[in-house]
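**Student:** For reference, the sequence and a predicted model appear below.
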Amino acid sequence: MRPSLPRPLGRALLSLGLGAALVAGGGPALAAPGAAPDGEPPLVVHTEDGAVRGALAEDHRLFQGIPFAAPPVGDLRFRPPAPVEPWDGVRGATAPGSPCPQLQDEFNPFASTDEDCLSLNVTTPAGLEGRSGDLPVMVWIHGGGFVGGAGWPFDARRLAVDGDVVVVTINYRLGPLGFLAQRDLSAQNGDLASGSAALLDQQAALRWVERNIAAFGGDPRTVTVFGESAGGSSVCVQLASPTARGLFDRAIAQSFSCTARYDDLATAEATGDQVAAAVGCAGGTDVAACLRQVGVEELLRAWPGDAFVVGGSALPVQPADAFAAGERARVPVVHGNTRDENTLFTPLLPLVSTGAPPSSSLTAEEYAAELTARYGDRAGEVLARYPADAYPSPLRALAAVDSDAGTPTMLSICAHVDAHEALSAVPGSTPVYAYQFRDRTASPLIDFPFPGYPGDAQHGTELPYLFPGLFGAPLTPEQQELSATMVRYWTTFAATGDPNGRGTPGWHRYRDSGDVQGLDLASAGGIGPVDVAAESHCAFWASLAGA
């Protein structure tokens, strides 16, 4: 299944990228710009493009809104990112740059039409004196359904300080500005074709890291790219992209299967023709020029919500096909998802049986009818494994079906198991470490009504364990213990390519489905290997797909 997302699903994913991240506000107050106190790392850092001045908190430095590419405006709209124009003097880096253009709605309280958005943020530990360019670097690609989000709301101080790493969070073009393919645009871009602006933005940010991160205390030879949801998809695509080779040394893909399939160039260009028609650019002699003159908001509203495009030189083949052919970046990989991934989306997506989203009062009969509409004469086999009365409600039973192998497929547990197998089967590949986040007491992204069900580990619930304060209630002491272990795993992996380290439970390299590291509270089973394929009936779902 290609990851073209229905608008309700894409907008819910968007709230992970920006809106929910802002609910709890920011971190500790930062010192006003100025000279750093004696013995502290400098607040003025010289990059290849010019000097920037950041801010200092008690335990970390933060530099925000640093441009890594030229503003993609005017004739640069839709084109590959261009170099930054160097500046004289010292540029202030104490406020975030603008989010890339996105629409405001019930899932996203923020809107932007500012195309001058290709900036990044750098968080480092304090006390780096005498340590020039030796810390591991982690580059975060935000989620948001490919249509929203930004890098700056993700407070990276816990990763940076507790993990002793430098963290970079980035923006990239979204929606049509990042993913629109169209024949006239493809002709202008040559081998790159079109639809790859977002992919190339992410690579431009990684090239900025390669050139500049040593000045902030980071080691450009030890770079981990990581991301969740659309950001996890981005990590998977970068693993397959020939133009990303050598730009990172480890990869962490969270909550998006690396075997997801995307539109090919011809399909994406046909979608681009529809967008061009919707904004009044069809039939002209220069469609590309017309598209560059359309107002940002009009373009955003015409966008159907597609993602990466396969066919240009930056992504010539489907990632899954690249992995099967042994063509992926030879870097260690962490890949995983949450136990109840699709619980977030089941109430949003139309039922096959009715064409409308389910209500919270879905009955057992309606649940059985939906299984019949989906699975025909094998619906009884599904019902035997997921009986309505085994769950707090029929809607929660349907959510369990969706989380294991249902809709959207690219977020399901069994699709992630397929990806673990595909990544680890690459001949001569470096290690793959698989995980599943299982804390069902974690605060949900959105409190959908599941009567009688206390909670679940839905899409995005692991994020506050890595980035504090994203949404929901503060972590409990027991959750803080799990968070501390996850931070150690993620940052140890960034440093060594292996998540195992002193003081953490052992994590086996992935060789079969029993090697998935469960991440849960001590009172609910703790941390250790679980056979998620058996638990989620993946062999059954595979037989159903092959019937």
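**Tutor:** Great, that's in hand.
**Student:** From here on, just use CA atoms for contacts and neighbour counts.
**Tutor:** Noted.
**Student:** all helices in the stretch 151-300 of the chain, in order from the N-terminus.
**Tutor:** Listed in chain order, the helices found in the stretch 151-300 of the chain under DSSP state H, counting those that start in this stretch are 157-163, 175-179, 183-189, 197-212, 230-240, 265-278, 287-293, 296-301.
**Student:** OK, contacts around the closest residue to Pro468 other than its chain neighbours?
**Tutor:** Excluding its sequence neighbours, the residue lying closest to Pro468 (Cα to Cα, 6 or more residues apart in numbering) is Asp155, at 6.5 Å. Going by Cα atoms under 8 Å, 6 or more residues apart in numbering, Asp155 touches 26-27, 467-469.
**Student:** again, but for Asn171
**Tutor:** Taking Cα under 8 Å, 6+ apart, one finds 99-100, 117-120, 141-142, 150-151, 202 in contact with Asn171.
**Student:** Might you specify the subset of these located within helices?
**Tutor:** Gln202 (DSSP state H).
**Student:** circling back: for the contacts of Asp155, which single residue is the most surrounded?
**Tutor:** Among the contacts of Asp155, Gly469 has the most neighbours (other Cα atoms under 10 Å), with 23 neighbours.
**Student:** Give me the number of neighbouring residues for the closest residue to that one other than its chain neighbours.
**Tutor:** In space, Gly469 comes closest to Ala24 once its chain neighbours are excluded; the distance is 5.4 Å by Cα to Cα, 6+ apart. Other residues near Ala24 come to 14 when the count uses other Cα under 10 Å.
**Student:** Put this next to the first one:
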Amino acid sequence: MTGPEGKGEAVPDMRGVRRRCALLLPVVLLLTGASAGPEGPVVDTDRGPVRGRTHGAYSTFEGIPFAAPPTGPRRWRLPEPADRWNGVRDAGTPGARCVQLPVLAPGGPVGSEDCLYLNVTAPAGPAVRARPRPVMVWFHGGGFFSGSGDAYRPDRLAVQGDVVVVTVNYRLGVFGLFGHPELGGAPGFALADQRAALRWVGANATQFGGDPGNVTVFGESAGALSVCAHLASPASAGLFHRAIVQSGSCSTAAPPSALLADAGTYEPFVPARRTTEEGARAAARLGCDRPSGVLDCLRALDAGTLATADLMQRFSLVPYGDGTLPTEPRRALEAGRFHRVPVALGTTRDEMRLFLAQTLAAYPIGDENAYRARTERSFGAETARAVEAAYPVSAYPTPAIAWATVLTDASFICPTLRDGAALGRHVPTYGYRFDDRDAPDFTGLPPVPGLPLGAAHGFELPYLFTLTPLARPQQRLADRMAGYWTAFARTGLPTAPGAPGWPLLGVPARLLSLAPGADGIRTVDGRAEHHCGLWDERWPGVATAE
């Protein structure tokens, strides 16, 4: 949270809790590259030198500002360059996380508006190399209202894959996706922050041993939706060269009453005019309803006044309909209007179990009748009959597992495959499904009877980042996944030494199933296994009016 003038004083955040929930030219290098001193390696960035830390096989440079603090009069302005600094800036600890509410704990806002920082992890040693390393830029998840870059430790990717990894903070909730007529619409500050970070990478990657001409953007959940938006955004042209989309496709959507009886349809991308209208109504509720000077009034408010659960979640949808994101991203993909870069995309097998587990007590599915009622409420009576035929409750251990399977296929897996088909008409496209149903639960959520989490949303993350211990077979899977991901970043071909080949998505939809064990990595027909013909016909997402 920030002080009364929005100056950005950091308030201690619940790092332990949030970590569980939630993840640049050779000649110049000779003069200005990384140098190791007794206190850590020093790298000269375009804003000034930074001193990192070495941890054996890798080095980290944390809390590097990639833009000026968006505080005070800069609140709800596009990111501006950070000021230069004198002397060597310490980069041994992360910068403040962006203002947000605790996820699993009660309490008020944590973090700071002064939060536009990134973290660099690179293999240890001199930055001067005959061949610079690929750069992977990570956009964290959290629904666009929580999360941070420093929650994800990418040392496995950096060391095993010999890549430079950059994790990024971006403004969240009402600070990142607010719109208002005085702003001229809904500029999408969160995505603008991410673009500013990518421009920083283009200017500075060489200094860390990275290749600014080989940048992969990757992200999970809201981070994946961000990657999708950059694929469709003319403003992001030339800022990246490959993309990995994890559990958040351009077509992701959830039907009404999927998780709570009174919940509407969830669509992560909305017309900018809707966001602008919401902003005008919010300003009025906050006492800033006036003929002019609304933004001045809102910028004078304390961050804590703005960081309410209602406003943080109300402004967690990505607006489209202006020059930076002209078209709803899934429609842009269908029309072939996206950046021509190789793409890997996928889901976990049991995505929706994580979300259903958080609402099942309030909206239970105790028996077959409750399952049928929920199906009819979400999809209508006619489609519900087809859904019950394809997903009979008797085929599952509990009605809750049956419903979670329905939602996973309808909201995540089949929309991802639709996007993959659209992408695959123009660029090399690879699909995966994370299948380890014994993956460690690092969420901190209490167990829910009748609904084991399995391979739930986000459960692939410990296989790419250092988040929680893995059993030995899972460690081997993690090594192979790191190999696939970093090989894709290096060449556009996801190959791993000694691992099965990863085919193009193609028709039928060939997904690479990722699970531990001798035969755990194999190719499966995603469309057939997840009834995508049914969903394409009966519920292909929701057609938002332009």
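**Tutor:** Yes, it's here. No experiment lies behind these values; they were computed from the predicted model shown.
**Student:** Got a TM-score for the pair?
**Tutor:** TM-score of the superposed chains, computed with TM-score structural alignment, normalised by the length of the second structure, equals 0.86; 498 aligned residues with a Cα RMSD of 2.6 Å.
**Student:** so where is stretch 191-205 of the second structure in the first structure?
**Tutor:** The alignment of stretch 191-205 of the second structure onto the first structure (TM-score structural alignment) covers residues 199-213.
**Student:** which parts of the matching stretch are buried?
**Tutor:** Buried positions in stretch 199-213 of the first structure, judged by neighbour count with 16 or more other Cα atoms under 10 Å: 199-210, 212-213.
**Student:** Show me which of those residues is closest to Cys236 of the first structure.
**Tutor:** Cys236 of the first structure has its nearest neighbour among those in Leu199, at 11.1 Å by Cα to Cα.
**Student:** Strands of the stretch 1-150 of the second structure, start to end?
**Tutor:** In the stretch 1-150 of the second structure, the strands defined using DSSP state E, counting those that start in this stretch lie at 35-37, 40-45, 48-51, 53-55, 58-65, 89-90, 117-123, 133-139.
**Student:** cool, and the stretch 251-400 of the second structure?
**Tutor:** Under the criterion DSSP E, counting those that start in this stretch, the stretch 251-400 of the second structure contains strands at 269-271, 318-320, 343-348.
**Student:** out of those strands, which comes closest to Arg47 of the second structure?
**Tutor:** For Arg47 of the second structure, the closest of those is strand 318-320, at 30.4 Å, according to Cα to Cα.
**Student:** and the angle for the lengthiest strand in the second structure with helix 222-232?
**Tutor:** In the second structure, ranked by residue count with DSSP state E as the criterion, the top strand is strand 210-220. Using axes from the mean of the first three to the mean of the last three Cα atoms, to 10 degrees, the inter-axis angle of strand 210-220 of the second structure relative to helix 222-232 is 120 degrees.
**Student:** mean per-residue distance, strand 210-220 of the second structure to the first structure?
**Tutor:** By mean Cα distance after the TM-score superposition for the first structure, the fitted strand 210-220 of the second structure averages 0.6 Å away from its aligned residues in the first structure.
**Student:** Need the outlier residue of the second structure, farthest from its centre.
**Tutor:** Pro291 (37.6 Å; Cα atoms, centre = their mean).
**Student:** if we can go back for a sec, for the residue nearest to Pro468 of the first structure, give its distance to Ala24 of the first structure.
**Tutor:** 11 Å (Cα to Cα, to the nearest Å).
**Student:** Spell out which residues are contacts of both of those two.
**Tutor:** Counting by Cα under 8 Å, 6+ apart, the contacts common to Asp155 of the first structure and Ala24 are Gly469.
**Student:** Find the residue at the geometric middle of the second structure.
**Tutor:** For the second structure, the residue nearest the mean C-alpha position is Gly223 (1.4 Å; Cα atoms, centre = their mean).
**Student:** isn't it right up against Phe145?
**Tutor:** No. If you go by Cα atoms under 8 Å, Gly223 of the second structure and Phe145 don't touch, sitting 11.4 Å apart.
**Student:** Report how far apart the opening and closing residues of stretch 243-250 of the second structure are.
**Tutor:** Terminal residues of stretch 243-250 of the second structure are spaced 13 Å apart (Cα to Cα).
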